[in-house]
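**Student:** here are the coordinates; sequence isn't available:
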């Protein structure tokens, strides 16, 4: 069937592996380590490099699970689709509901941060005006399709890469001028036996994992991808590896410039102080601008991924198919889902506090990660009996390790985040009970119900 005659609920397959990798890197950002560097460095007792390597190991297990599930079910919906097919429809609904929280918060958090940054730079323009401007711009770009989103992402990615390279260069120049070439090799910035302890390292890795939140959105673009069975898996793993290289290089060079992690005045913004120390006031201004660009890039790609998750849930009738399963014939995009996400980001940016949004971000993400890892075990190990030789690693060992690490992080979130997160899941459970008429129906069998009196 040609793309011109494609059914109204199908997306055009236009994305290549390169597009997927770029999408993932833009969503995560080469400057992702900047906001959390000081916190990771202090929490891990000066072992930010090791913390990122530990976080990468755990995220790679989960990334491999997303890749395996995308090969089995190459369709939109990502976490929701995988758990729905591999576990059961009700768990799939709750997984999708949990990930909705994460997908809502990524663009929302980015809009809030961008608006706050712009308001501090140009205080004459009120915060609300910046929030409206950024939300409208991001929404209109996404409505015109992923090709336009990818082009905008190219520009944003180039700016962020320029900042990352410049920061490393200036940090190296500053170190050489202070300590000579030998100053670039400081093993204590990787491992310092006087400060090392396992528990602080693991806690630092848990915080460092924030730099990877959103990589799973690549799998949500399976129906936009030309060869999803192969490219989704490769792109997801490569994005995690490249992201780690960028973060490790950043935190290592930052520690060279400011080695005393106990003297940070404000850990959340110390990266800007380090940039100013290495490059002067102009570098401080440039890094502030880049963090603004990174926030907009994350909001742009996050909104695109969220609308695809809504599309997958809308097709199965667990949310209104009239709204969320609609695809615009002109741009081949789920425009109603995009508009809905724009409204959520705008409303949330005006009424929610930044700190609460940050605390909630990990709850939905790691709940989904746990269920996807378990889905791999159910589908490949239990159903398809992939247990011979090395196959058992991908079907059981790796996803079990990924689920274990994610569960550890999930259970160590703050009490406030857990209260709000479980409250969100409780609302989802109530909604599911209504949709299934007291769990007597399955979400998959309620298409006509959702299209009728509940739509």
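**Tutor:** Right, received. Where do you want to start? Here the structure is a predicted model, which means the values were calculated and not measured.
**Student:** Only C-alpha atoms from now on, for both contacts and neighbour counts.
**Tutor:** Fine.
**Student:** Please enumerate the helices of the stretch 151-300 of the chain.
**Tutor:** For the stretch 151-300 of the chain, helices defined by DSSP state H, counting those that start in this stretch occupy the ranges 198-208, 228-257, 270-279, 281-315.
**Student:** Take this one as well and set it beside the first:
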């Protein structure tokens, strides 16, 4: 087989759309559920801990850092919105790359998403156990012992809470996309309500003096804060993985992606204003649970800290559910294309979900969270995400040139400038990551290429055709 020909073969956009229209997944999700899906995947443990890392480097200007990070994410969100409306399939950026950049790049993109989704879910599941312990301490005065709440290498034997939250998400996913979306919507309402409650309490203690000087560390601090905060926006693309389960994908997918990003950005900015207004920015240094720290200072009542812990538990549960959903749908598309085993694209006729796929992914993630200290490996999720975002911006540019007259329910404004800015922003963020992250990424890519050339390239449906 000609390796170059295999690597650059592309899947026509028309074929992707036909597969989506005549697929085996059930179309049951409306605009509200799709928006909640993206909010559920984005609004998670990040806002509960990331503020403590960003405020010391940006000062009160962390509010503008959130805006700057949101604008950076917006460039890629606009590209996702155009392609999701044009190619409404489950594969998200993997499918967009297959249609524009060829099979090899699509495989690399899909492999990056496996790293991003799988490791990030495991990492978030570990955080869920930590917040559960916090709630148990506040409510009952005891916590789960380290032996049963930490993985080997971190002072424990097995992380039972992490297994529990992954299995709960798995059972919801197996019940069907509509049922999972309904549960996620309830969790999103709870966690948004928790953050609004935090704002209401913190705003009662806001002092104007805490905002001066507004830029104590200059513009460099502002941009450094934005670089840290960018990763709080990862997840807005979750709606694009529901392309084959949306009732009206051409209309609803672009709206859901952009609406979720707008809601999350406004909420982040409100939380940031309330937090730095209630507490001098110097006091955030070293505070991992920044929001709990703020409440502990401004409200002398353990009830509020307990409610915040409940909100964090619900927030993380929602992230586990929605990101696990996205992982199964991307593997579903890769399996349908022949790049991974066919069993992963078999759909249960009763629930309309890829049952084997869900069981395999959930088992892998649960084992990862239970027995492996994630450490620096978790940072590699960021580089995989940014790589996928960059490819989506490139895909918009290529499809605009190759198929300018193709129907698009949404068009990126100011193209090609906006997608080019998206590529540059993703490249800048990738270069800002440390060397250890790049080493992990390179090792993961090497493993992926071995699998592609040894298995996927010859079993591809395009190869058969």
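**Tutor:** Cool, got the structure. What you see is a predicted model; the values in this text were computed from it and never measured.
**Student:** before we move on, the earlier item: out of the helices of the stretch 151-300 of structure 1, flag the one nearest residue 146 of structure 1.
**Tutor:** Among the helices of the stretch 151-300 of structure 1, helix 281-315 comes nearest to residue 146 of structure 1, with 7.7 Å by C-alpha to C-alpha.
**Student:** Specify the angle between the closest one and helix 270-279 in degrees.
**Tutor:** 140 degrees (axes from the mean of the first three to the mean of the last three C-alpha atoms, to 10 degrees).
**Student:** And the following helix or strand past helix 281-315 of structure 1, what's buried?
**Tutor:** Downstream of helix 281-315 of structure 1, the first helix or strand assigned by DSSP states H and E is helix 321-324. Neighbour-count burial for helix 321-324 of structure 1 flags 321, 323, 324 (criterion: 16 or more other C-alpha atoms under 10 Å).
**Student:** just stretch 424-441 of structure 2 next, same as before
**Tutor:** By 16+ other C-alpha under 10 Å, the buried positions in stretch 424-441 of structure 2 come out as 425, 426, 427, 429, 430, 437, 438, 440, 441.
**Student:** Take the residues you listed and keep only those in helices.
**Tutor:** Counting by DSSP state H, these place 425, 426, 427, 429, 430, 437, 438, 440, 441 in helices.
**Student:** Tell me which two in the residues you listed are the farthest apart.
**Tutor:** 425 and 440 (21.5 Å).
**Student:** Stretch 182-202 of structure 2 vs structure 1, mean deviation?
**Tutor:** Mean deviation of stretch 182-202 of structure 2 relative to structure 1 after superposition (mean C-alpha distance after the TM-score superposition for structure 1): 1.4 Å.
**Student:** and that stretch, which stretch of structure 1?
**Tutor:** Using TM-score structural alignment, the residues of structure 1 aligned to stretch 182-202 of structure 2 are 151-171.
**Student:** and for the matching stretch, what are the contacting residues?
**Tutor:** 22-23, 25-26, 29-31, 249-250, 253-254, 256-257, 275, 278-279, 286-287, 290, 293-294, 297 (C-alpha atoms under 8 Å, 6 or more residues apart in numbering).
**Student:** The counterpart of residue 417 of structure 2 in structure 1: how many residues sit nearby?
**Tutor:** Residue pairing (TM-score structural alignment): residue 417 of structure 2 is matched to residue 397 of structure 1. Per other C-alpha atoms under 10 Å, the neighbour tally for residue 397 of structure 1 reads 16.
**Student:** distance of residue 397 of structure 1 from residue 67 of structure 1?
**Tutor:** Look at residue 397 of structure 1 and residue 67 of structure 1: by C-alpha to C-alpha, to the nearest Å, they are 15 Å apart.
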